[in-house]
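S.K.: Return atomic coordinates for the entry below.
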Amino acid sequence: MDIQDNMECSAEGEQLKSELDSKMAASNSKSDGEHLVSAAVLARQLKAGTPLVKLCQDPKNGNEALGAVSAKRLKSGQTSSSDSGDQTERKYIELLPQTVRKYNHLEAWLGTLDYRTVKPVMMMMSADENMQESGESGCVDSESNVAQRLAQELWAIDSDEEEPEQMTDCTNPFRFPLTDNQQAEQILNTENLSAERQMNNFIQLIQSRAAVPEYALSDAIYCVDKPKEAAALGAELPLVPISESFKIGDVLKLFVSEVYSPFQFWFHVVDGDYDMHMLEQLNHQITTFYSTLRDTDWQLPSYFMKPGYMCAVLHEFAWRRGRIVSEPLADADNVSVYLLDYGKGVNVQHKELYFLHGTFKEQPAFLMRGTLTDVYPLDLHWPENATSKFKQLVHARELHAVIKDIDIQDRILFVNLFNKSSSETTTISDLLIEAKMAGRSHNYSAELRAANCGRRLRYLRERLPTFDMLETQVFPTATDDFEEKFDNIIYMPTFFQQFQPPQLTNPFLRDLQEALANWLVKFQPEEMAWRKLNKEAHKKLKQEQQKRLQQFLTEHPNFFNELAA
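M.R.: Below is the predicted model:
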């Protein structure tokens, strides 16, 4: 009995082995269209929302080879249980093993799975996607044809060549940069444009392709690297209330800090409002804060080094408040900075600049602008020896001053200085006149003011260069050579009489040219109003003189006869 059972099992094993070999051969002969697609294709198809059904026939109920996979789409309203085209039971599953000629990692992994352990899944097809039906009987295409067409569609989706998106009116054009050929055609093959214009267009194109274009850079962009307590881009110090703190006729004690000429110098008030005691307290607070600071986040990055940005400066082992004058070059080691509380321009290294804490921008600059009175230069500008003599008399000395006039708009105090230690009342102006370095001016006298309709005449060199030009350093370093060139600019009748801005050929003086043009815009209304007032005053004076002459001739009818005799 056992021998008979063994023979029957052996016969059944041989029959099963032959059936499996035939099925494997049939599986290997399947067309390429029925091969299982890659995981990337399946993922893209599922993401696109295209319903896809993988089905397999149970080998016990059919003649197909184990692992043969076919794909089919369901029509709208059709479910997996309504597949009437086949009489055999079908199992809808997501993944099934398949034997293929080419090695595939996904298929190799699927080959390790048993189809009985995979959970069935079914995805419905949207109503607007219908498959074409073959013939009037309504029968669907054969599974092999469907699988072949579906594989072609899926492989097309898996292609690396992406179709360009169509631009619409509301699409951002910067999302679709021009191709290299189009750029070359628009930038390099522009015969009607000059070489300079082509280069400007090319630079503009490169800048627009930056992650954040230059025109979009702002403090909101940079705030990522800026401490939230630091001063923002564009922040300014409050201004000292000139009209409330100073009056004409007041006597001050001051300390001259910086000198450009007798008409332009800067000083600190020794005793009074916003004096040197407040400046010393501020400097102590700044030094205490930054000397104990070990956080490198407060060190100023290069892209914050913009003209006008306030910062903390370590200069000559002392911490000061500063304002960046100009943006440094890419390979420059130093940065030009204007010290707000000292009126001095210095060059410091990048590592000596730090963000200015917001607390230190709440107080105004403890520095005043001053102009010496009762003198005028003996040349078109102040000679170098006269300026040197003035520096020798006033620099780093405590002096007394009398305020003789105030320019509230430009924040200038016109003062007459005299030495504190001198027992005499000799002024600094008298010392310059005695040394033949200056002439005596009477423009501050009441008689001359009355003759000019109440206006004090100001010398052109008293107005130019302005303090703003000097503080922003758009006016180059003073030399006799450049001073003469500047005289040729401002003393031209077309400039101060006709108010025409100068046309400077030197490209390094474009900032100065713009500053002079802006000054003319402010000076012209003031000058035209005074000219009109002066013209009316002279007309009125002439009428009064004629009236007096007529009255005199009426009282003395024989005046001319007596004069002739």
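S.K.: make it CA atoms for all contacts and neighbour counts henceforth
M.R.: Noted.
S.K.: For the stretch 401-550 of the chain, which segments count as helices?
M.R.: In the stretch 401-550 of the chain, the helices defined using DSSP state H, counting those that start in this stretch lie at 428-434, 446-451, 460-463, 467-471, 480-490, 493-496, 510-555.
S.K.: would you list the ones you listed in CSV and tack on distance to residue 209 and mean neighbour count?
M.R.: Below are the helices of the stretch 401-550 of the chain laid out as CSV (distance: least, C-alpha to C-alpha, whole Å; neighbours: other C-alpha atoms under 10 Å):
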stretch, distance to residue 209, mean neighbour count
helix 428-434, 61, 19
helix 446-451, 62, 13
helix 460-463, 46, 16
helix 467-471, 36, 18
helix 480-490, 42, 14
helix 493-496, 43, 14
helix 510-555, 29, 14
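S.K.: Alongside the first, I'd like the structure of this one:
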Amino acid sequence: MQENHEMDENNEDDSSRRMNAFMKRVESYAAIPSYALTDDVFSADRPRDAANLSTKILPIKLFDTGEAKEGIKIIITEIYTPFQFWFRFENFIDDVIYKLEGDLHDFYNQSSIYLKNYDNQVPNCFIKPGYICACYYDVNMSWRRARILSEPVADNDIVSVFYIDYGAGGDVSRTKLRFLPKRFTDLGALALRGCLSHIHPLGPHWPESSLAKFRHHVLNKELYSHVVEMDQDEGIAFMRISYKRNMSPSINKQMVVAHLAGESEHYSKRMMEFHCGRRIRYMRERLPSFDMLESGCYPMWGEDFEQKFDDIICDPAFYVNYQPPKIKNPFLWRLEKALELWLVKYKEEEEVWRKLYKEANEKLVKENEEKVQKILSAYGVDKVKDNKG
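M.R.: The predicted model follows:
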């Protein structure tokens, strides 16, 4: 009896020690700053072959599909403005999406129940902005690849996500999120980035009236596109779109005729030659960037915020002197940081062009001086006098 009694006491001690150890681990997690909560800290909760906190899925390279650049049938899946929308190639991308959805359906309805942690919802410690996971989409009862945009607020299970293959965002319950196997992250994001060419907004930014009519006429409709320019680094296709394969008339032109947009001269040969072969992009083409929209750091606050954003990006201190803005609203700290990072790349690119412009102007001045000197020499003048002479 004594031996049994001692054994019971030892078991109780072991239980107490295990409980104390568990509580210490919980306390240690709480004591770790959020920036130190890396994938290594919580690796026990994640399947070994699942996406980790640093996993990224980049857009697919445009026209790696072998498609031509004109007369491509597309469907615009989401719109922010005519300068920022998402689309897919109706034939090629549709086939890939259907196969991806089928593979995800098979995995989460069959294989996942036999694999540790795949059948459970993603733990809170992984619900971080930027984390790649799978999300159950109630509308058509399918699984989609998603990027988490925000952490849930206390006492609320709603999480904002971006569906990377559709260019659309949404708010979902955290119970809909699952770990995503790494093999599903090898395929690039299938929502392609698009921008209308040959037009500009009738004002600093696109007014809601133009946006509403543009969305009504093109969203989720079969269209044809003519890609006139590419930005491979950002994955953006600048295009004309139309209901007809021959692009006559283009919706771009129709917007100008309907006074919903202005006609841009930036694509003209004359203007591009004047700028050393470069097409000047409007600041509203550049900002908000697709990365800002897809990461959820750019707020959709309507007309009032759009005007405030104009004041930021149209300030010469910003786009001429590369001075990052100081946004007073503490809830916009992610946008402020994103603009700082954007300026770094913009400055690097812009300085190259400014140097080229300076050299081109100096060459032009020298050529003009030589032409003037030849004319004066023909009249017996040997040297052009300077202003002091």
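S.K.: Got a TM-score for the two of them?
M.R.: After superposition, the two chains reach a TM-score of 0.83 (TM-score structural alignment, normalised by the length of structure 2), with 351 aligned residues with a C-alpha RMSD of 2.6 Å.
S.K.: picking up where we left off before, relative to residue 205 of structure 1, which of the helices of the stretch 401-550 of structure 1 is closest?
M.R.: Among the helices of the stretch 401-550 of structure 1, helix 510-555 comes nearest to residue 205 of structure 1, with 25.1 Å by C-alpha to C-alpha.
S.K.: Can you tell me what sits against the next helix or strand after that closest one?
M.R.: Downstream of helix 510-555 of structure 1, the first helix or strand assigned by DSSP states H and E is helix 559-564. Residues outside helix 559-564 of structure 1 that contact it (C-alpha atoms under 8 Å, 6 or more residues apart in numbering) are residue 553.
S.K.: Would you point out which residue is most central in structure 2?
M.R.: Nearest to the mean C-alpha position of structure 2, by C-alpha atoms, centre = their mean, lies residue 291 at 2.5 Å.
S.K.: returning to what we had before: can you list the helices of the stretch 401-550 of structure 1 in JSON lines and add distance to residue 381 of structure 1?
M.R.: Below are these laid out as JSON lines (distance: least, C-alpha to C-alpha, whole Å):
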{"stretch": "helix 428-434", "distance to residue 381 of structure 1": "15"}
{"stretch": "helix 446-451", "distance to residue 381 of structure 1": "23"}
{"stretch": "helix 460-463", "distance to residue 381 of structure 1": "6"}
{"stretch": "helix 467-471", "distance to residue 381 of structure 1": "16"}
{"stretch": "helix 480-490", "distance to residue 381 of structure 1": "7"}
{"stretch": "helix 493-496", "distance to residue 381 of structure 1": "16"}
{"stretch": "helix 510-555", "distance to residue 381 of structure 1": "17"}
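S.K.: what about the residue lying closest to residue 251 of structure 1 once chain neighbours are set aside, distance to residue 440 of structure 1?
M.R.: Spatial nearest neighbour of residue 251 of structure 1, excluding adjacent residues (C-alpha to C-alpha, 6 or more residues apart in numbering): residue 402 at 4.7 Å. Per C-alpha to C-alpha, to the nearest Å, residue 402 of structure 1 is found 17 Å from residue 440 of structure 1.
S.K.: Settle it for me: which of the two has more neighbours?
M.R.: Between residue 402 of structure 1 and residue 440, counting by other C-alpha atoms under 10 Å, residue 402 is the more crowded of the two (19 against 16).
S.K.: measure the more buried one to residue 498 of structure 1 for me?
M.R.: 36 Å.
S.K.: before we move on, back to that, to which residue of structure 2 is the residue nearest to residue 251 of structure 1 aligned?
M.R.: Correspondence of residue 402 of structure 1 to structure 2, assessed by TM-score structural alignment: residue 226.
S.K.: could you list every residue that touches its match?
M.R.: 69, 70, 71, 72, 239, 240, 241, 247.
S.K.: Let me have the residues you listed in a markdown table, adding distance to residue 377 of structure 2 as columns.
M.R.: A markdown table is the format used below for the contacts of residue 226 of structure 2 (distance: C-alpha to C-alpha, whole Å):
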| residue | distance to residue 377 of structure 2 |
| --- | --- |
| 69 | 53 |
| 70 | 54 |
| 71 | 57 |
| 72 | 59 |
| 239 | 51 |
| 240 | 52 |
| 241 | 56 |
| 247 | 55 |
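S.K.: which of the residues you listed map to contacts in structure 1?
M.R.: Of those, the ones still in contact in structure 1 (both residues aligned by TM-score structural alignment, their matches' C-alpha atoms under 8 Å) are 69, 70, 71, 72, 239, 240, 241.
S.K.: Show me the strands in the stretch 351-500 of structure 1, by range?
M.R.: Counting by DSSP state E, counting those that start in this stretch, one finds strands in the stretch 351-500 of structure 1 at the ranges 353-355, 368-372, 375-376, 398-407, 412-419, 439-440.
S.K.: between those, which one is nearest to residue 150 of structure 1?
M.R.: When those are compared (using C-alpha to C-alpha), the closest one is strand 353-355, at 63.4 Å.
S.K.: okay, the closest one sits on what stretch of structure 2?
M.R.: The aligned range for strand 353-355 of structure 1 in structure 2 is 177-179, by TM-score structural alignment.
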